[in-house]
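1. coordinates for the following, if possible.
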Amino acid sequence: MLGHFQLQSLNQEAEISFLQSALEVEGQFIRTENVVKWVEEQRNALKIDINAIPFNKLNKWSFHPETGNLVHASGKFFSIEGIKINTNWGNVPSWTQPIINQPEVGYLGIIAKKINGILHFLMQAKIEPGNINYVQLSPTLQATKSNYSRVHEGNAPLYLEYFASKKGKVLLDQLQSEQGARFLKKRNRNIIIEVTGDIPMYDNFCWLTLGQIKSLLQIDNLINMDTRTVLSGISFGSYAVNGINLVDKLVHRSTNEESHKRQMLITALDTSAALHSFEEIISWITSLKSTYDLEVSRIPLKDVQKWEKNENELYHEDHKYFSVIAVDVHISNREVVNWSQPIVKSAQEGIIGFIVRKINGVLHFLVQAKIEAGNFDILELAPTVQCLTGNYRKGLNDYEVPFINEVLNAPKENIIYKAFQSEEGGRFYREQNLNLIVEMDERFSQEVPENYCWMTLNQLYTFIKFNNYLNIQARSLLASVTF
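-> I've put the predicted structure just below:
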C-alpha cells in the first residue's frame, strides 16, 4: 500500500512497516474479535489466588528498624521510602510522602516479525497481582533487573535472550519514565526487536498486528500499561501535504469513513501545519524548567508526615491519594509461583484526558507541562487533564483542575476515545483510570495557561523518541489513537 514512497533510511522503512501494521485490523493468526475469548481461556487455565495480608505476614519483606522503610531482605526489587519535596510550583510548596524506590532499569520488550509482509507483535497473556481482571495483554518480555537476574531464585523470563543479546533488528530502543507521583526517578527500557526466523511459541503468547492491538485498546482493561508505553514510542514518519493526501486516499477510500481516524492520520504524519515549531516548544519547556524548582530529598519512611500505619495498611490521615498494602500471591505459570509483596492501592479511580481541536486545519493536542515528585528532570509533558491520586470532583481536591469540566461534560459526539485502562499491575492494586480524548471546536480558545501548549501528534511522537519528555499517562493515552 505504501510502496510509493522512496525509502530514505532504515528508520523510514521501519516507520512504514509500523504504519502498515497499524492499518491492519485483522492478523494472520487470530481474529480480533476472538482475542478476548482467548485471554479468558488463558485466565481459566491457571490457578490464581491473590489476597490482602497483614504486613507481618510478608515473606522476606519488613520495615527497617531504623528508617521504617519497607524493604526486601535481598536489598533488591524495590522499597517503600519517604521523600520531602520543596517547590515553587503550584499551591503547596512543601510536603512529605511515601514513594516507590526502584532504581533498576527493567525491560519492556516486544518481539516483532513480518508475517505475509505485515509486522506482527508477540504479545503475552500475563497475570500481575494487581491487575483488575487478572490477565492482560503484555509485552513479550516484562521484567525488572531483579527478575531477570533471578534474585527470586526462580526461572529466567521467556525470550530474555532476544533482548539481552539483541537477537534481531532493533526497531525501537528508549528509556522511558514511570509514574512520577509514585516512583522516584524510575525508568524502563522500552524496546522492539524484529526477528526473521522461527522462534519458540508458548500457549500464553500470540501474534497480533498493531492495528489489532489498537482496536483492543477500545476495550476496558485489556491491554496493560507496559504494552501501551512501548507502543506509544512508535513513530509513523513525517510527510509533506502531497504525501499525506496520498496515504489518506489509500487508507480511507470512502469520504464517509470516520473523520476522526482520518484526522488522526493527518496529524500523525503532518510536519507543515503545527501552531508551534519544534524550537519554540523546546524553548517553552526550557523556560518552565528554569522558572520552577523541584527539590526532592529522601527521608526515612517513619519521618513522613500525615501518613499513618496499622497492621494492614500505610495510609494518608485523610484517606486520600493512595495507600500501601500487602498481598500474598499464587499464580501457577509465573517464574515463581508463590510470593508476597507490598503494593500501592489508589484511593479512587482517576481521569486522564486529552483535549484536541483543529488549528491550521490539523488536530492539535493540548499538552500540560506537569511537575511530579518523582520526575527525573523537574517536569514532563502530560495529558490536558491528569488526576490519578486525588479526587477530581469540585471541592474535594487540594487544587483546581484546569479543563476538567470540558473533559467530563463533553457531548458524546465529541468523544473520540473513552475507555477505562489499568495502571501497571506489578506495583498498583486494581487501579483503573478513565481515559478520554475529546474534540473541541473553534470556540475553545487557542490561548492557554503558561504550562499548556498545543502540539500535533507528529510532534508528540517526535518528543517521545527522547528520554523524559512525555510522561507515562500521556504515552499510554496516545497509544490508543487509531487511524
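
2. please make it C-alpha for all contacts and neighbour counts, starting now.
-> OK.

3. all strands of the stretch 1-150 of the chain, in order?
-> Here the stretch 1-150 of the chain has its strands, by DSSP state E, counting those that start in this stretch, at 48-53, 61-63, 70-72, 79-87, 94-101, 106-115, 118-127, 135-138, 141-143.

4. sort out which residues of the first one are buried, please.
-> Spelled out, it's strand 48-53. Neighbour-count burial for strand 48-53, counted by 16 or more other Cα atoms under 10 Å, picks out 48, 50, 52-53.

5. cool, and the fourth one?
-> For strand 79-87, a neighbour-count test (16+ other Cα under 10 Å) marks 79-87 as buried.

6. before we compare anything, build this one as well:
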Amino acid sequence: MEHAPTFVDTAAAGRGAVLDRERADPRDALLGWLAERAAARDLQVERTSFADLEHWSLDGTHGAIRHDSGRFFSVEGLAVSTNHGWRREWSQPILLQPEVGFLALLVREVDGVMHALVQAKVEPGNLGKAQLSPTIQATRSNVLGVHRGHAVRYIEHVNGTAPGHVLLDVLQSEQGSWFLRKRNRNLVVEVQEDVELHPDFRWTPLSVLRSALLVDNVVNMDLRSVISCLPTTGRLGPVDDGGPVVDERVQALRRSLAARPEPDHALRRWVTDIRSRRELVQRLRPLSDTASSGWVLGEDAIEHVDGKYFSVFGITVTASGREVGSWSQPIVAAASPGLLALLVTQVDGVLRALVQMRTQAGGFEVAELAPTVHCQPANYADLPESAAPPYLDVVATADEGSVLYDSWQSEEGGRFHHLQNRYVVVEVPPSFDTSQTPEHRWVTLGEIGDLLTHENYVTIELRTLMACALALAQGEHP
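-> So this is what the prediction gives:
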C-alpha cells in the first residue's frame, strides 16, 4: 500500500502523532477521520406519515407522491410486462427521478501517487451516519439550487469554470428494481492546482480508497460506481506490471483485469442478441393500481401484503453541514437484505466471472450485465424451487476456502433507508457446469471493464463487485 503525504490539516498541536498514524496504517487513518466527521455532524431522522411530509403531497390526479417544486423525485406506480423469468407481469411502486445526477471524483498526483478527493457524506438512510462518497454527489436540482441551500462544493470543476482535465465521463444506470430508467453521470477530473479543503473532504491515495472496500458499509454506492469505471491499468489502475509477488488467485485476478476484449467483440454481440429477443414494457400507473399485485397504500407506508420486497415511508430530517439543514422526503427500505454473488473460475491462469443478463422493472435498457446471483433470498423462501435464481444454492453452500470476497455494502442513503446487501465472490472449479443457463456467460474482468467505458451495459451491483475486485487486485485480504 502506498504511503503518501497526509493532506489533513495538522497545523494544531499533535502534528507528529497524526503523521505517525497516517504512515502506520493509512486505511485506519482514513476510517478514523470518517468516524470523526460523523461524530462532528448532528443528524436526526424521524419517521412520519405521508400527510406530514413538508412540501410533499399525494397527487390525486396522477396517484403519485410528488414534491411541490415538481423536481427531485416522485413515487409512482409502474406496470411491468416481460417475456423473461418466472414472473411475466406485475405492478409495483417505483421512484421516478428523470434528471441525471452528478457523481464526480477529483484526482491529483502527489509524488507519483494518485490521490482522490473524497467526502464524508452524511445521508439520512446511511448505516453509520457518514460514508465515503465522491467529491460531488448531487442531483441536477441540487446543482441548480432548487433546494435553496448552499452551493454544491467543487461543482466548478465539473461545469468548466475551474481548471481540470476530464479522465472519465460516462452515464451509468442505477438500481432498476427501485428507480425507473435512472442514470448518473460518472466523472473523474484531474486537477493540478490546490483546492481549498472543507473539513468534510480529504485527499487519500486511490490504493487506500480501494482498500476501504474490504470494510463493511464504508464506501457508499456512488463512490463504488465511480471507482469501478476507472481504468484497470495505468496511473489509475490498482497494480502495475512487476508488482509484488502475490498468491495465485490474485495473479489470476490481475490477468483477468488486464485482459482485452475479443477482436470480434463477442460479449457486446451476445448482449445485443439477448436485448433484441427480450421484451420489457414499462407503463406508469397511479399508485392505487399496484393493489392488484399486493401493494397496500396506507397513511404511513406503502408495503406489500406478503411482507416482501420493500416499503416506502416518510421521514423528517435535520442535519448540520448539509446544503439544506432540514427537510422531509419519502424513502425506500428493503424488507430483507439482498445477495449479490459472482461465481469465478480460473482458466489458463486467468480468472473468469459468470455474469448474467438481468431484466429489472425500472431498467434503462431491457437487460444489463449483472452478477451471477442477484436477489433477496427471503423472497423465495415460500416459492417452488424452480422459481429460485440459478446458482443461489451454490453460493449458499460455498465452503469458506472458496470465498474470495464477502462483505456488506450499503446502497445510497439519500433514497434508501439502512439498505445493505451482501456482496460475495465465490470460486468454483473449471469443470463447473453452466450449460443449462444460456443467459449466463463466462467473461474476463477486463471485458467488463471495457463495457464500463460505455453507457448502460453493467448494473450498479456488478459495478460494485468490479470495484471490490480492484481492491483484491492490490493483494490485500478482507
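
7. out of the strands of the stretch 1-150 of the first structure, the one nearest D293 of the first structure is which?
-> Distance to D293 of the first structure, taken as Cα to Cα, is lowest for strand 79-87 among the strands of the stretch 1-150 of the first structure, at 5.2 Å.

8. aligned to I199 of the first structure, what sits in the second structure?
-> Under the alignment (TM-score structural alignment), I199 of the first structure pairs with V195 in the second structure.

9. check contacts around its match.
-> Going by Cα atoms under 8 Å, 6 or more residues apart in numbering, V195 of the second structure touches no other residue.

10. and it, how far is that from P134 of the second structure?
-> Applying Cα to Cα, to the nearest Å, the value for V195 of the second structure to P134 of the second structure is 15 Å.

11. again, but for F432 of the second structure
-> In this structure, F432 of the second structure and P134 of the second structure are 38 Å apart, going by Cα to Cα.

12. with neighbour numbers in mind, choose between those two.
-> Counted by other Cα atoms under 10 Å, F432 of the second structure and P134 do not tie: P134 has more neighbours, with 31 against 10.

13. so what's the counterpart of the more buried one in the first structure up against?
-> Aligning on TM-score structural alignment places P134 of the second structure opposite P139 in the first structure. Taking Cα under 8 Å, 6+ apart, we find P139 of the first structure in contact with 108-110, 122-124, 226-227.

14. just say helix, strand or coil for N155 of the first structure.
-> Three-state call for N155 of the first structure (DSSP: H, G, I helix; E, B strand; the rest coil): coil.

15. quick one: map it onto the second structure.
-> With TM-score structural alignment as the criterion, N155 of the first structure lines up with H150 in the second structure.

16. swap in V35 of the first structure?
-> In the second structure, the residue paired with V35 of the first structure is L30, using TM-score structural alignment.

17. contact partners for that match?
-> Taking Cα under 8 Å, 6+ apart, one finds T204 in contact with L30 of the second structure.

18. what residue in the first structure is paired with E455 of the second structure?
-> Under the alignment (TM-score structural alignment), E455 of the second structure pairs with N467 of the first structure.

19. Q341 of the first structure pairs with which position in the second structure?
-> In the second structure, Q341 of the first structure lands on Q329 (TM-score structural alignment).

20. what about its match, how many residues nearby?
-> Applying other Cα under 10 Å, we find 25 residues neighbouring Q329 of the second structure.

21. which SS class is it?
-> Taking three-state DSSP as the rule, one finds Q329 of the second structure in the strand state.

22. shouldn't it be in contact with T318?
-> No: judged on Cα atoms under 8 Å, Q329 of the second structure makes no contact with T318 at a distance of 11.6 Å.

23. need the contact list for G233 of the first structure.
-> G233 of the first structure touches 172, 174, 461, 464-465, 475, counting by Cα under 8 Å, 6+ apart.

24. show me these that map onto strands.
-> Counting by DSSP state E, these place 172, 174 in strands.

25. nearest to L434 of the first structure, of the contacts of G233 of the first structure?
-> Looking across the contacts of G233 of the first structure and measuring by Cα to Cα, the closest to L434 of the first structure is R475, at 14.7 Å.

26. now the closest one: how far from S79 of the first structure?
-> In terms of Cα to Cα, R475 of the first structure sits 26 Å off from S79 of the first structure.

27. go on, L122 of the first structure?
-> As judged by Cα to Cα, L122 of the first structure and S79 of the first structure stand 31 Å apart.
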